[in-house]
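Visitor: From the sequence below, what's the structure:
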Amino acid sequence: MKYRNLGNSGAIVSELTLGTMTFGAEADEATSHAIVDAFVDNGGTFIDTADVYSAGESERIVGRWLSANPEAAKQIVVATKGRFPMGDGPNDLGLSRRHLRTALDASLTRLGVDHIDLYQMHAWDALTPIDETLTFLDDAVTAGKIGYYGFSNYLGWQLTKAVHRAAALNIAPPVTLQPQYSLLVRDIEHEVVPAAIDANVGLLPWSPLGGGWLTGKYERDVPPTGASRLGEDPKRGMEAWEARNADERTWTVLAAVEAIARDHDATASQVAIAWLLTRPAMTSVILGARTVDQLVDNLGASDLELSDSEIARLSDASAPRADDYPYGSAGVAQRDRKIGGGR
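Guide: You can find the predicted model right below:
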C-alpha cells in the first residue's frame, strides 16, 4: 500500500480507501468487520462512511470495529458525511447550522469517537447560504469535533464558490472533494477536476469500477444474473445497464482494460483502479466491497504499475465526449493555441 496527503492537508492516508456503503446492507456486521480486518492487514488506513448509509448502521458497524480494535484504530483516518435526510422533520436534512449540529453529534455517537478526521458535505444545498455551512464547519474544527472538511458531489462552480468564500471569511479551506469518477465516467474532467486542481483540493473518487462494469463481469447484450447487485435485483438500475450496454464506448474501454490486464496477469478491476490512481489531484480511490475476496482483489491495484503507453491507451479509449458547446468550441480554441492559429 502506498500513502498520500489528504488533499491539501498534512494528514497522510492510504491511496485506497475502504468505502462502507455496503455495511449493514449488502454485508452483515461479521462480514463487514472481516472486510475492515483485511483492509487494515493490507496497509489500509482510510475509512469512508456516511450517516445515511443504512440509516446510520454503517457508522455503528465501523464504530464497533474501532472500539474492538483500539490499537489498530489509532492509525485509522475516519471520514463521514452529512446532508441527506435522517428523519422526517423539515430540519432533518440539508447543510444548515441547525441540521449539521445534530448530524455531526449523531455521527460522533454512532462511531463512538470524539473526533472525526474528515467531515464531508454529501451534496450541495441550494437553500442554505454557503457562509452558514462554512462557518459551522470552521467552528467544528475549532471545537475539535472534526479535523478537516470536504465536499461530495459538488459541481465545479460550487467547489470554487466554497473555496473563495472560505478565503474571504479567513477560515480553513476544504481539503477534499468526493465525486463519481472512473474510466466510464469522466465528465468531471471538463470543469470539476480543473476546479479541484485550481483550489489544491484532493479527489476521493467513488464508484471507480463504473458500477461493476469495469470488473469485466458483464457480457454484451446479456442481462446480469447471479451474485451481483443487478443480478439479485434486476429492476435496480436496469435502465442504466441497458444504456451502458448499448454504448459502443463501453466495450471499447473494456477491451482496452482487459487486454492490459492480461499483459500484467492482473484483473480488470486492478487495471481500472490503477489508471484512476494516475489522474491529476488524486488523493485516494474509494473501494466498496460486499466480500473480503472482492476487496483483496481491488487492493492489488496499489501494486500495479502501468506504463505511460498503457495509461495513454486507456485514456484514449475512454476519452470523455466534448462535442457540445462550450466544450467542443473550447477544444478547437485549445488546439489552435497549440499550433499557433489565431481563429
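Visitor: hey, let's count contacts and neighbours off CA atoms from now on
Guide: OK.
Visitor: wait, what's in contact with the nearest residue to Ser152 once chain neighbours are set aside?
Guide: Spatial nearest neighbour of Ser152, chain neighbours left out: Gln178 (4.3 Å); criterion: Cα to Cα, 6 or more residues apart in numbering. Residues in contact with Gln178, defined by Cα atoms under 8 Å, 6 or more residues apart in numbering, are 150-153, 203-206.
Visitor: 7 Å instead, please
Guide: Residues in contact with Gln178, defined by Cα atoms under 7 Å, 6 or more residues apart in numbering, are 151-153, 203-206.
Visitor: which of those residues tops the neighbour count?
Guide: Leu203 (29 neighbours; other Cα atoms under 10 Å).
Visitor: doesn't Pro174 make contact with it?
Guide: No. The criterion here is Cα atoms under 7 Å, and Leu203 misses it with Pro174 at 11.4 Å.
Visitor: what about the helices in the chain?
Guide: 29-41, 57-68, 70-73, 97-111, 130-142, 156-168, 192-199, 229-232, 238-246, 248-264, 268-277, 292-299, 308-317, 327-339 (DSSP state H).
Visitor: Go through those helices and pick out the most buried.
Guide: Per residue and on average, the most neighbours among those fall to helix 268-277, with a mean of 25 (mean count of other Cα atoms under 10 Å).
Visitor: Summarise which helices and strands that helix is packed against.
Guide: When contacts are defined as 3 or more Cα pairs under 7 Å, 6 or more residues apart in numbering; DSSP states H and E, helix 268-277 packs onto helix 248-264.
Visitor: hmm, back to that, do you know how far the residue nearest to Ser152 is from Glu310?
Guide: The gap separating Gln178 from Glu310 is 26 Å, by Cα to Cα, to the nearest Å.
Visitor: ok, now Ala333?
Guide: For Ala333, the distance to Glu310 - Cα to Cα - is 28 Å.
Visitor: Same question for Arg98.
Guide: 49 Å.
Visitor: same question, Gln75
Guide: Distance, Gln75 to Glu310, by Cα to Cα: 34 Å.
Visitor: try Asp263
Guide: 10 Å.
Visitor: cool, Gly212 as well?
Guide: In terms of Cα to Cα, Gly212 sits 21 Å off from Glu310.
Visitor: One more sequence to fold, the one below, so I can look at both together:
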Amino acid sequence: MEYRRLGKSGLQVSALSLGSWLTFGQQISDKTADELMGMAYDAGVNFFDNAEGYAAGKSEIVMGKILKAHKWERESFVVSSKVFFGTENKGPNRVGLSRKHVIEACNGALSRLQADYLDLYFCHRPDKNTPIEETVWAMNTLLQQGKILYWGTSEWSAAEIMEAIRVARQYNLIGPTMEQPQYNLMERNKLENEYLLLFKEYGLGTTIWSPLASGLLSGKYTAKKTADTRLELKGMEWLKDAVLNEDKLKKAQELQKLADKLNTSLAKLSLAWCLKNPNVSTVILGASKPDQLKENLTALEVVPLLTDEVMGKIEDIVQTRPKIVQF
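Guide: Sure, this is the predicted structure:
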C-alpha cells in the first residue's frame, strides 16, 4: 500500500481507502461489512469513511461494532464522519451546519462509532442557512475539545472553501484541511479546474468519492443489467438514470476495450487513473462483495501502465477534460 499526506497536513492516509455509503447497514450484511473491513485493513488500508447520513446512522453503528470487535490499535486507522443530512429523525436543528447540529452530530457519531475522537470530520454539504463563521467556530470548538483532529468539507465550491479559510485566518482558527469531492473519468471539473488555486496556495487535501462513477466504470452496467446492485435500492432512481446514460455507457464500453488491451479490468484502469492525479490524497473504494474489493485493492499496480500514450487514448475516448479558465 502507498501512503500519501492529506494535503499539506502531517496525516498520512492510504492511497486506497474504504467507504460505507449505500453498503454498510443497507445493501450488505454486517458479516460482509466485517469481512470487507478486515480485508482492507490487512491490505494496508488505514482510512475508513462514514457519515451520519449513511443508512440514517446505521452505517456508523455497523462500523463501530466492527472496529470494537477487531481491537485494532487506534493509532493504526483513520475514521471519519460527516455532518449535514442528519440521521433517521429529521427536523429543526437536526440537519445542516448550525453550531448546535455540528456539535450534537459529532457526539452522535462518536457514540455510534464507539470512538473517543474522529480523525476527520466533514461538512457534508454547504449550508445556505448558516453563516460560515458559525460553522468554522463550531469545528474549532470540537478541535479544542479533542473530539476531532481535522475538519473539512464535501462538495463545497472553491468560493465557499475560500470563505471558510478567510474566516479561520481572520479569527486565528484552524481552517479546512481537506475536501471530499466526486472525482472520476466522467466528473472532473472540481479537481482539475475549480480547486487548482486551493491546491497550490493552501495545500488542500482530497478524499475522493465515486471513483467508478457509481459503478459505471466497473464494467458491470455496460449491458444495463442492474439486478442485485445499488441501482435497485429504494430511493436510488436518480442514480440509476444518471449511470445508465447512453453516451456514458458508450464511453465505458470503449474504455473496456482499452483495459482489455492492457490486460487489466475497467475498474482497475479507472481507479489507477484517479490515483495518478497528484492532488488526490486517497481514493475511497465502495464494495459489496469481498472479491470485488480484493480486485480493486490491487489498482496501484496499474498506475505504471498509464503512460502518456495511454492517458492520451483515455482522453480521446472520454473527452471530459474541463476547460481551465485563465484569469
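Visitor: Next, the TM-score between them, please.
Guide: The TM-score (TM-score structural alignment, normalised by the length of the second structure) is 0.91; 321 aligned residues with a Cα RMSD of 2.2 Å.
Visitor: quick revisit: tell me which of the contacts of Gln178 of the first structure is nearest to Ala34 of the first structure?
Guide: Checking the contacts of Gln178 of the first structure against Ala34 of the first structure with Cα to Cα, the nearest one is Trp206 at 21.3 Å.
Visitor: Compute the distance between the closest one and Gly24 of the first structure, please.
Guide: Trp206 of the first structure is 19 Å from Gly24 of the first structure, by Cα to Cα.
Visitor: before we move on, what about Gly211 of the first structure?
Guide: Relative to Gly24 of the first structure, and taking Cα to Cα, Gly211 of the first structure is found at 19 Å.
Visitor: And these two? Which one has more around it.
Guide: Gly24 (21 against 16).
Visitor: what residues are up against the equivalent of Leu184 of the first structure over in the second structure?
Guide: Counting by TM-score structural alignment, Leu184 of the first structure corresponds to Met186 in the second structure. Contacts for Met186 of the second structure (Cα under 7 Å, 6+ apart) come out as Thr320.
Visitor: Over to Asp125 of the first structure?
Guide: Contacts of Asp125 of the first structure (Cα under 7 Å, 6+ apart): 94-95.
Visitor: and what of Pro176 of the second structure?
Guide: 151-153, 165.
Visitor: hmm, try it at 6 Å
Guide: For Pro176 of the second structure, the contact set (Cα atoms under 6 Å, 6 or more residues apart in numbering) comprises 151-152.
Visitor: what's the distance between the aligned partner of Pro176 of the second structure in the first structure and Gln180 of the first structure?
Guide: Under the alignment (TM-score structural alignment), Pro176 of the second structure pairs with Pro174 in the first structure. Distance of Pro174 of the first structure to Gln180 of the first structure, given as Cα to Cα: 18 Å.
Visitor: what do you get for Val36 of the first structure?
Guide: With Cα to Cα as the criterion, Val36 of the first structure and Gln180 of the first structure are 23 Å apart.
Visitor: How about the residue nearest the centre of the second structure, nearest residue that isn't a chain neighbour?
Guide: Nearest to the mean C-alpha position of the second structure, counting by Cα atoms, centre = their mean, stands Trp209 at 3.3 Å. Nearest residue to Trp209 of the second structure, sequence neighbours excluded (Cα to Cα, 6+ apart): Gln182, at 4.9 Å.
Visitor: these two touch, right, the one you found and Pro211?
Guide: No. Using Cα atoms under 6 Å, Gln182 of the second structure is not in contact with Pro211, being 7.2 Å away.
Visitor: The two - which one has more neighbours?
Guide: In this view Gln182 of the second structure and Pro211 are compared by other Cα under 10 Å, and Pro211 has more residues nearby, 27 against 22.
Visitor: Give the aligned equivalent of that one in the first structure.
Guide: By TM-score structural alignment, Pro211 of the second structure lines up with Pro208.
Visitor: Please apply the same query to Trp151 of the second structure.
Guide: In the first structure, Trp151 of the second structure lands on Tyr149 (TM-score structural alignment).
Visitor: How about the contacts made by its match?
Guide: 118-120, 174.
Visitor: Most neighbours of all these, which one?
Guide: Most crowded among those, counting by other Cα under 10 Å, is Tyr119 at 29 neighbours.
Visitor: Give the aligned equivalent of that one in the second structure.
Guide: So, by TM-score structural alignment, Tyr119 of the first structure is matched to Tyr121.
Visitor: just checking, that match touches Ser81?
Guide: Yes. The pair Tyr121 of the second structure / Ser81 is scored as a contact, 5.2 Å apart, by Cα under 6 Å.
Visitor: quick one, what contacts Asn42 of the first structure?
Guide: Per Cα under 6 Å, 6+ apart, neighbours of Asn42 of the first structure: none.
Visitor: The same query, at a cut-off of 10 Å, please.
Guide: 1, 36, 296, 299-300 (Cα atoms under 10 Å, 6 or more residues apart in numbering).
Visitor: what do you get for Ser154 of the second structure?
Guide: Taking Cα under 10 Å, 6+ apart as the test, what Ser154 of the second structure contacts is 82-83, 121-126, 161, 178-182, 206-209.
Visitor: if you set the cut-off to 7 Å instead, what comes out?
Guide: By Cα under 7 Å, 6+ apart, the contact list for Ser154 of the second structure reads 122-125, 179-181.
Visitor: now swap in Thr282 of the second structure and tell me
Guide: 13-17, 206-208.
Visitor: okay, those residues in JSON lines with distance to Ala272 of the second structure next?
Guide: Converted to JSON lines, those look like this (distance: Cα to Cα, whole Å):
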{"residue": "Val13", "distance to Ala272 of the second structure": "17"}
{"residue": "Ser14", "distance to Ala272 of the second structure": "14"}
{"residue": "Ala15", "distance to Ala272 of the second structure": "10"}
{"residue": "Leu16", "distance to Ala272 of the second structure": "10"}
{"residue": "Ser17", "distance to Ala272 of the second structure": "13"}
{"residue": "Thr206", "distance to Ala272 of the second structure": "16"}
{"residue": "Thr207", "distance to Ala272 of the second structure": "15"}
{"residue": "Ile208", "distance to Ala272 of the second structure": "13"}
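Visitor: What is the end-to-end distance of stretch 142-151 of the second structure?
Guide: End-to-end for stretch 142-151 of the second structure, by Cα to Cα: 9 Å.
Visitor: how much space is there between Val318 of the second structure and Met39 of the second structure?
Guide: Using Cα to Cα, we find Val318 of the second structure at a distance of 32 Å from Met39 of the second structure.
Visitor: scratch that, Ala267 of the second structure is what I was asking about
Guide: 18 Å.
Visitor: Good, we can wrap up now.
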